[in-house]
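In: just coords:
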């Protein structure tokens, strides 16, 4: 995958690169919240705990960041990057 393709994938997943690593954007948080609801409905206790937190809770944002990083990493693996 080209650097441009990688950047587009980051944007698709709502992630930005910072000097400390990847961070989640508001769009990424919203996508992750939807995924967390799906995981909760599938029986994930961790997702249920995270969804129960207020949207401004730092742990909920960290969980969202992790969900989006996992999705991004899976896409990169699928493309052989």
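Out: Sure, I can see it. Owing to the predicted nature of the structure, the values given are computational and were not obtained by experimental measurement.

In: okay, CA-based contacts and neighbour counts for the rest of this
Out: Noted.

In: can you list the neighbours in contact with the helix or strand that contains residue 27?
Out: Assigned by DSSP states H and E, residue 27 belongs to helix 26-41. Helix 26-41 has contacts (C-alpha atoms under 8 Å, 6 or more residues apart in numbering) with 13-15, 46-48, 50-51, 61, 64-65, 67-68.

In: of the residues you listed, buried ones?
Out: 13-15, 47-48, 50-51, 61, 64-65, 67-68 (16 or more other C-alpha atoms under 10 Å).

In: second structure for comparison follows:
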């Protein structure tokens, strides 16, 4: 994966890379929240607990960030195969 492709993937997943790791954008929060809704529909109790939190709750944002990182990482690994 080239640097340009990596940046495009980060943007697609709503992430920005910083010195301290990854930060979630508002678009990334929305996308991850939709993914969490799918998990909740599948019976995932963690997704249900996180979605019960308010949208401004830092724990919900952290959960969404983890979902975004997970999907970004899967895409990166898949591209290297």
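Out: Cool, the structure landed. What you are looking at is a predicted structure, and each value in this text was computed from that prediction instead of being measured.

In: picking that back up, which two in the buried ones among the contacts of helix 26-41 of structure 1 are spaced the farthest apart?
Out: Within these, two members stand farthest from each other by C-alpha to C-alpha: 15 and 48, at 22.9 Å.

In: which stretches in structure 2 count as helices?
Out: When assigned using DSSP state H, the helices of structure 2 occupy the ranges 3-12, 26-41, 45-52, 58-79.

In: buried residues in the first one?
Out: In other words, helix 3-12 of structure 2. For helix 3-12 of structure 2, by 16+ other C-alpha under 10 Å, it's 9-11.

In: spatially central, which residue of structure 2 would that be?
Out: With distances taken as C-alpha atoms, centre = their mean, residue 68 lies nearest the centre of structure 2, 1.4 Å away.

In: any idea how far that residue is from residue 74 of structure 2?
Out: According to C-alpha to C-alpha, to the nearest Å, residue 68 of structure 2 stands 10 Å off from residue 74 of structure 2.

In: same deal with residue 31 of structure 2?
Out: To residue 74 of structure 2, residue 31 of structure 2 is 16 Å away according to C-alpha to C-alpha.

In: who has more neighbours out of the two?
Out: Using other C-alpha atoms under 10 Å as the criterion, residue 31 of structure 2 and residue 74 rank with residue 31 on top: 18 against 11.

In: in structure 1, what residue corresponds to that one?
Out: Aligning on TM-score structural alignment places residue 31 of structure 2 opposite residue 31 in structure 1.

In: what's stretch 5-17 of structure 1 in contact with?
Out: With contact meaning C-alpha under 8 Å, 6+ apart, stretch 5-17 of structure 1 is reached by 22-29, 31, 65, 68-69, 71-72, 75.
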